[in-house]
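Novice: Dropping the sequence and predicted coords here.
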Amino acid sequence: GEPETFGERIRAARELEGISKPQLAQRLGISTSTIHAWENDTVSRPTARVVNIFDDYLNEV
């Protein structure tokens, strides 16, 4: 079905674009481990900066 969590939305957008976690991390200027943590919804309290980075990315895709 439709991606429900923020992490699922990030993964779906990245896969739709056909890029790897390291590629996305480099593009957004953040670490691959941050992408991994977000996609697996293991980040409980994201910083506003990270939320804005991902929000901008999701709006681009």
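Specialist: Cool, got the structure. Note that the coordinates shown come from a computational prediction; the quantities given were computed from them, not determined experimentally. Residues are numbered from 1 along each chain as shown.

Novice: CA only for contacts and neighbour counts going forward, please
Specialist: Noted.

Novice: What's the local residue count around Phe6?
Specialist: For Phe6, the neighbour count with other C-alpha atoms under 10 Å is 17.

Novice: Arg14 too?
Specialist: So Arg14, with other C-alpha under 10 Å, has 19 neighbours.

Novice: do the same with Asn59
Specialist: Counted with other C-alpha under 10 Å, the neighbours of Asn59 add up to 8.

Novice: buried ones in the helix or strand containing it?
Specialist: Here Asn59 is covered by helix 48-60, with elements defined by DSSP states H and E. Buried residues in helix 48-60, defined by neighbour count with 16 or more other C-alpha atoms under 10 Å: 54, 57.

Novice: take the one below as the second:
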Amino acid sequence: MPWRSVTGFRNIAVHTYFDVDWSIVWRIATTALRDLQEQLTTLLKAEFPLIASQLDQPH
């Protein structure tokens, strides 16, 4: 899990809001988030199966 990248992006987005390069945000949102979601789902299924099973249920 690329935690340093995730938290680094969050810190930049929160603390330098007006200087954020929105083309980078768009690229992350349309490409990298899918991979991150898959990694998080795998982690949840392995470590917290009850929580992971609730994610598959309709809200």
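Specialist: Received it, and whenever you're ready, just let me know what you need. It should be emphasised that the depicted structure is a prediction, and the values quoted were computed from it without experimental measurement.

Novice: And the TM-score between these chains?
Specialist: The TM-score (TM-score structural alignment, normalised by the length of structure 2) is 0.32; 34 aligned residues with a C-alpha RMSD of 3.7 Å.

Novice: before we move on, back to that, neighbouring contacts of the helix holding Asn59 of structure 1?
Specialist: By C-alpha atoms under 8 Å, 6 or more residues apart in numbering, the residues outside helix 48-60 of structure 1 that reach it are 9-10, 13, 28.

Novice: Check those for burial and list the buried ones.
Specialist: Listed as buried from the contacts of helix 48-60 of structure 1 are 9-10, 13, 28; burial here means 16+ other C-alpha under 10 Å.

Novice: Show me the two of those that sit farthest apart.
Specialist: Arg9 and Leu28 (15.8 Å; C-alpha to C-alpha).

Novice: list the helices and strands the one helix or strand Phe9 of structure 2 maps to packs on?
Specialist: Using DSSP H and E, Phe9 of structure 2 maps to helix 3-15. Packing partners of helix 3-15 of structure 2 (3 or more C-alpha pairs under 8 Å, 6 or more residues apart in numbering; DSSP states H and E): none among the helices and strands.

Novice: can you pull the buried residues of it?
Specialist: Neighbour-count burial for helix 3-15 of structure 2 [16+ other C-alpha under 10 Å]: Ala13.

Novice: Downstream of that helix, the next helix or strand is which one?
Specialist: helix 22-27.

Novice: Give me the buried stretch members for the helix or strand following that following helix, please.
Specialist: Per DSSP H and E, the first helix or strand lying C-terminal to helix 22-27 of structure 2 is helix 33-47. Neighbour-count burial for helix 33-47 of structure 2, counted by 16+ other C-alpha under 10 Å, picks out 41, 44.
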